[in-house]
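Asker: Following is a predicted model, sequence given first.
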Amino acid sequence: MRHLERHRTQRVGWLRAAVLGANDGIVSTASLILGVAAAGATSANILVAGVAGLVAGAMSMAAGEYVSVSSQADTEHADLERERSELAAFPEHEHAELAAIYVRRGLDAELAAKVATQLTAHDALGAHGRDELGISDTLAARPVQAALASAATFSLGAVLPLLVVMLLPVSALMWAVSASSLVFLALLGSLAARVGGASVMTAAARVTFWGALAMALTAGVGALFGVSA
């Protein structure tokens, strides 16, 4: 019976995009709501601002993630094409280079040469991409996946403070949005840490601190301009 292992590194790509999207959705939307509320806006205006922030933020996250990861994918593709050319032009040099990598990892020279020979015969470009360039199918850049994950999780995160706006009166929004958003952020940090195998307390404290700082600064700016108006 074949034993299949699943490692946490297989989750790195989508987990990073998902956590970043949800975190930004909560922080940016909650901060926007607090800033507008602190300026003295009505409940309807606050809701409109929050929804606009959700749509704009989701599109911005998707576009930014797609462009960023596409650039990474382009770089990986260019490196692999260069490696393909070098394999065709200088096979002996590339074989020696691959064997040297295995020697540095602990194999003796004879075994390293045999391993390099067998891997080259099986999939030369794959071996060099993985062991020389650090490019593998598991960690390869996937622009569309990253963009969709960022947009979806941003929207999910942004909906949470918007629900508070829809359920509570304006007089209660400042404290309710702040407190609920910090709870959401702590839960998000804990979930991400658990999935990624990191410290739950550290991750929760980190996202909560920066979320609180962002909301406090935005509320301060809203209150300042509200008073000035």
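Answerer: Alright, I've got the coordinates. Numbering: from 1, shown residues only.
Asker: From here on, just use CA atoms for contacts and neighbour counts.
Answerer: Noted.
Asker: okay, now Ala96: neighbour count?
Answerer: Counted with other C-alpha atoms under 10 Å, the neighbours of Ala96 add up to 14.
Asker: so it is in which element?
Answerer: Assigned by DSSP states H and E, Ala96 belongs to helix 91-104.
Asker: any chance you could map the helices in this protein?
Answerer: 12-38, 43-89, 91-104, 109-131, 143-167, 170-196, 200-228 (DSSP state H).
Asker: Leaving out the residues flanking it, which one is nearest to Leu87?
Answerer: In space, Leu87 comes closest to Glu94 once its chain neighbours are excluded; the distance is 6.1 Å by C-alpha to C-alpha, 6 or more residues apart in numbering.
Asker: Counting neighbours, what do you get for that neighbour?
Answerer: Neighbour number of Glu94 under other C-alpha under 10 Å is 19.
Asker: With Tyr102 instead?
Answerer: Quick note: Tyr102 (other C-alpha under 10 Å) scores 18 neighbours.
Asker: ok, the residue nearest to it when sequence neighbours are not counted - contacts?
Answerer: Nearest-residue entry for Tyr102: Ala112, 5.4 Å, with adjacent residues in sequence omitted and distances by C-alpha to C-alpha, 6+ apart. Taking C-alpha atoms under 8 Å, 6 or more residues apart in numbering, we find Ala112 in contact with Ala99, Ala100, Tyr102, Val103.
Asker: Let's see that with 6 Å instead.
Answerer: By C-alpha atoms under 6 Å, 6 or more residues apart in numbering, the residues touching Ala112 are Ala99, Tyr102, Val103.
Asker: Kindly compare burial across the helices of the chain and name the winner.
Answerer: Neighbour counts (mean count of other C-alpha atoms under 10 Å) averaged over each of the helices of the chain peak at helix 12-38, with a mean of 24.
Asker: list the contacts for Ala38?
Answerer: Ala219, Gly222, Ala223.
Asker: Isn't the first one up against Ile33?
Answerer: Translated: Ala219. No: taking C-alpha atoms under 6 Å as the definition, Ala219 is not a contact partner of Ile33, at 8.4 Å.
Asker: most remote residue from the protein's center?
Answerer: Distance from the centre of the chain peaks at Glu110, with 42.1 Å (C-alpha atoms, centre = their mean).
Asker: So it versus Phe90, what's the distance?
Answerer: Distance of Glu110 to Phe90, computed by C-alpha to C-alpha, to the nearest Å: 21 Å.
Asker: Same question for Pro161.
Answerer: Distance of Pro161 to Phe90, computed by C-alpha to C-alpha: 59 Å.
Asker: Use this one as the comparison:
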Amino acid sequence: MPPSAPHQPIQQPHRAQIRRWRRYLAEEISEARIYAALAERTEGEEAEILRKVAQAELRHQNHWRSLLGQHAYPEPRPSVSARFLELLAKNFGSVFVLALAQRAEGRSPYAEDPDATEAMAADEAIHEEIIRALSTQGREKLSGNFRAAVFGANDGLVSNAALIMGVGATGASSSMVLFSGVAGLLAGALSMAAGEFVSVRSQRELLDASRPTQVTLDVAQDLDIHQNELELIYKARGMSEEAARHRAMERFGYFTCDCDPSLSFQLGAEDEGPKPHNALGSDVGAAASSFSFFASGALIPLLPYLLGLSGPLAIVVSMALVGFALIITGGVVGLLSGASPLKRGARQLAIGYGAALLTFLLGVLFNTTVS
């Protein structure tokens, strides 16, 4: 496929240019493969969009091949991270791959590079928005349950790490630290489960209390048509006066009234009776999920003590495990929100370690006071 608007090949490009062009070519090769692999794992319009983006990356490849000439061979290999992303795209097709691809498109240097055409720079800017839109759809599907899992685990991680650090700093024995950690895990997980159960159940009860009933069908035949309070029901539910009158006359069996029949019956759900609130999910299921997410995070700082470690070594290993987990959860949240995984992971690490440091200092203070 011919390039869109390539520069004329430079007769004697210097080494820095060759290295830069080959790096660009490797990135374009990788991105085309990633988008093609994602298209294979999707269908419909999304797959077609991804295939067209992959074709645009092929045009960019031709531009760099034209500039490189014989230096384009052997074909440059993409970086390790790019090959890993290709592997994920081929085998999983996850929203995380799109999120990483979005960040890669956003970092394109073509706008500042004189060897890239203006059309290529514009393509990359558009590609970022295309991938952002596709990523947003996936994020919306994932954000509810997955984000709840990440934040629930993070809550357990930070709270129990802080608790263990605080108790450990008082000079308590390892068995006491372990007991405190287990108690903190159970107390926090049960509290989260109870709160989620009450929240979902209360919201369900609130919606049930607000949902229209079938009373209009049950008592309509006994109402005085000349004192038509049935209209008031429909007006209270948000219908206009004309639409409310039309609905009421329909309930009485009359269809001749001074109103527009095209106003019709947009609020007919009141005749179908209460419906289950499936969007809320099960209150028991929500409670069980919250318990599991919190407990999984709270278990991590306890692992060294469960494996028999004690003293300063147990604290160091515990905090190392906590730090790794904080970086992972922060990075996942960063990917979901389209932000830098590294920055979000570092921020999460700083917050978690900050909480643990405060309780550690409090424990040292109590240890000094008691002694």
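Answerer: Done, it's in. Here the structure is a predicted model, which is why all the values come from computation and not from measurement.
Asker: quick one: TM-score?
Answerer: Scored against TM-score structural alignment, normalised by the length of structure 1, the superposed chains reach a TM-score of 0.70; 202 aligned residues with a C-alpha RMSD of 3.9 Å.
Asker: got the contacts of Ala38 of structure 1 as JSON lines, with distance to Gln145 of structure 1 columns?
Answerer: JSON lines is the format used below for those (distance: C-alpha to C-alpha, whole Å):
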{"residue": "Ala219", "distance to Gln145 of structure 1": "34"}
{"residue": "Gly222", "distance to Gln145 of structure 1": "36"}
{"residue": "Ala223", "distance to Gln145 of structure 1": "39"}
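Asker: with the residues you listed in mind, which one is nearest to Gly211 of structure 1?
Answerer: Among the contacts of Ala38 of structure 1, Ala219 lies closest to Gly211 of structure 1 (C-alpha to C-alpha), at 12.2 Å.
Asker: Tell me who's in contact with the closest one.
Answerer: Leu34, Gly35, Ala38.
Asker: Trace it over to structure 2, please.
Answerer: Aligned counterpart of Ala219 of structure 1 in structure 2: Phe360 (TM-score structural alignment).
Asker: do the same with Ala58 of structure 1
Answerer: So Ala58 of structure 1 corresponds to Ala189, using TM-score structural alignment.
Asker: Ser43 of structure 1 now?
Answerer: In structure 2, Ser43 of structure 1 lands on Ser174 (TM-score structural alignment).
Asker: And that match, how far from Arg103 of structure 2?
Answerer: Taking C-alpha to C-alpha, one finds Ser174 of structure 2 at 45 Å from Arg103 of structure 2.
Asker: And for Phe294 of structure 2?
Answerer: For Phe294 of structure 2 relative to Arg103 of structure 2 (C-alpha to C-alpha), the value is 30 Å.
Asker: can you check Leu25 of structure 2 too?
Answerer: Using C-alpha to C-alpha, Leu25 of structure 2 is found at 18 Å from Arg103 of structure 2.
Asker: Have a look at the two and say which one is more surrounded.
Answerer: The neighbour comparison of Leu25 of structure 2 against Arg103 (other C-alpha under 10 Å) goes to Leu25, with 26 against 19.
Asker: The closest residue to the match of Ser43 of structure 1 other than its chain neighbours: neighbour count?
Answerer: In this structure, Ser174 of structure 2 finds its nearest non-sequential neighbour in Ser310, 5.5 Å apart by C-alpha to C-alpha, 6+ apart. Applying other C-alpha under 10 Å, we find 19 other residues in the vicinity of Ser310 of structure 2.
Asker: Translate Ser310 of structure 2 into the numbering of structure 1.
Answerer: In structure 1, Ser310 of structure 2 lands on Pro169 (TM-score structural alignment).
Asker: any idea how far Ala37 of structure 1 is from its match?
Answerer: 11 Å.
Asker: so Pro301 of structure 2 makes contact with Ala320?
Answerer: No: look at Pro301 of structure 2 against Ala320 with C-alpha under 6 Å: they stay out of range, at 8.8 Å.
Asker: Map Val200 of structure 2 onto structure 1.
Answerer: Using TM-score structural alignment, Val200 of structure 2 pairs with Val69 in structure 1.
Asker: Which residue lies closest in space to its match, excluding its sequence neighbours?
Answerer: The nearest residue in space to Val69 of structure 1 (C-alpha to C-alpha, 6+ apart) is Pro143, at 4.9 Å.
Asker: For the counterpart of that neighbour in structure 2, give its distance to His63 of structure 2.
Answerer: Using TM-score structural alignment, the equivalent of Pro143 of structure 1 in structure 2 is Asp283. For Asp283 of structure 2, the distance to His63 of structure 2 equals 57 Å [C-alpha to C-alpha].
Asker: do Glu86 of structure 2 as well
Answerer: Counting by C-alpha to C-alpha, the gap from Glu86 of structure 2 to His63 of structure 2 is 22 Å.
Asker: how far is whichever helix or strand Glu128 of structure 2 is part of from where the chain is centred?
Answerer: In this structure, Glu128 of structure 2 sits in helix 118-169 according to DSSP H and E. Between the centre of helix 118-169 of structure 2 and the centre of its chain there are 5 Å (C-alpha atoms, centre = their mean, to the nearest Å).
Asker: and if you look at stretch 209-216 of structure 2?
Answerer: Mean C-alpha position of stretch 209-216 of structure 2 versus that of the full chain (C-alpha atoms, centre = their mean) differs by 36 Å.
Asker: Show the end-to-end separation of it, please.
Answerer: One end of stretch 209-216 of structure 2 sits 16 Å from the other (C-alpha to C-alpha).
Asker: do stretch 98-113 of structure 1 as well
Answerer: End to end - C-alpha to C-alpha - stretch 98-113 of structure 1 spans 8 Å.
Asker: what does the residue farthest from the centre of structure 1 align to in structure 2?
Answerer: Using TM-score structural alignment, Glu110 of structure 1 lacks an equivalent in structure 2.
Asker: And the residue nearest to Leu306 of structure 2 when sequence neighbours are not counted, how close does it get to Ala209 of structure 2?
Answerer: Closest residue in space to Leu306 of structure 2, ignoring its immediate chain neighbours: Leu178 at 7.5 Å, by C-alpha to C-alpha, 6+ apart. Using C-alpha to C-alpha, Leu178 of structure 2 is found at 46 Å from Ala209 of structure 2.
Asker: His277 of structure 2 too?
Answerer: Counting by C-alpha to C-alpha, the separation of His277 of structure 2 from Ala209 of structure 2 is 12 Å.
Asker: same deal with Ala243 of structure 2?
Answerer: Distance of Ala243 of structure 2 to Ala209 of structure 2, computed by C-alpha to C-alpha: 24 Å.
Asker: list the contacts for the match of Ala58 of structure 1?
Answerer: Here Ala189 of structure 2 is in contact with Phe291, Phe294, Ala295 (C-alpha under 6 Å, 6+ apart).
Asker: Quick check, the second one in contact with Phe151.
Answerer: No: with contacts defined as C-alpha under 6 Å, Phe294 of structure 2 does not count as touching Phe151, sitting 8.4 Å away.
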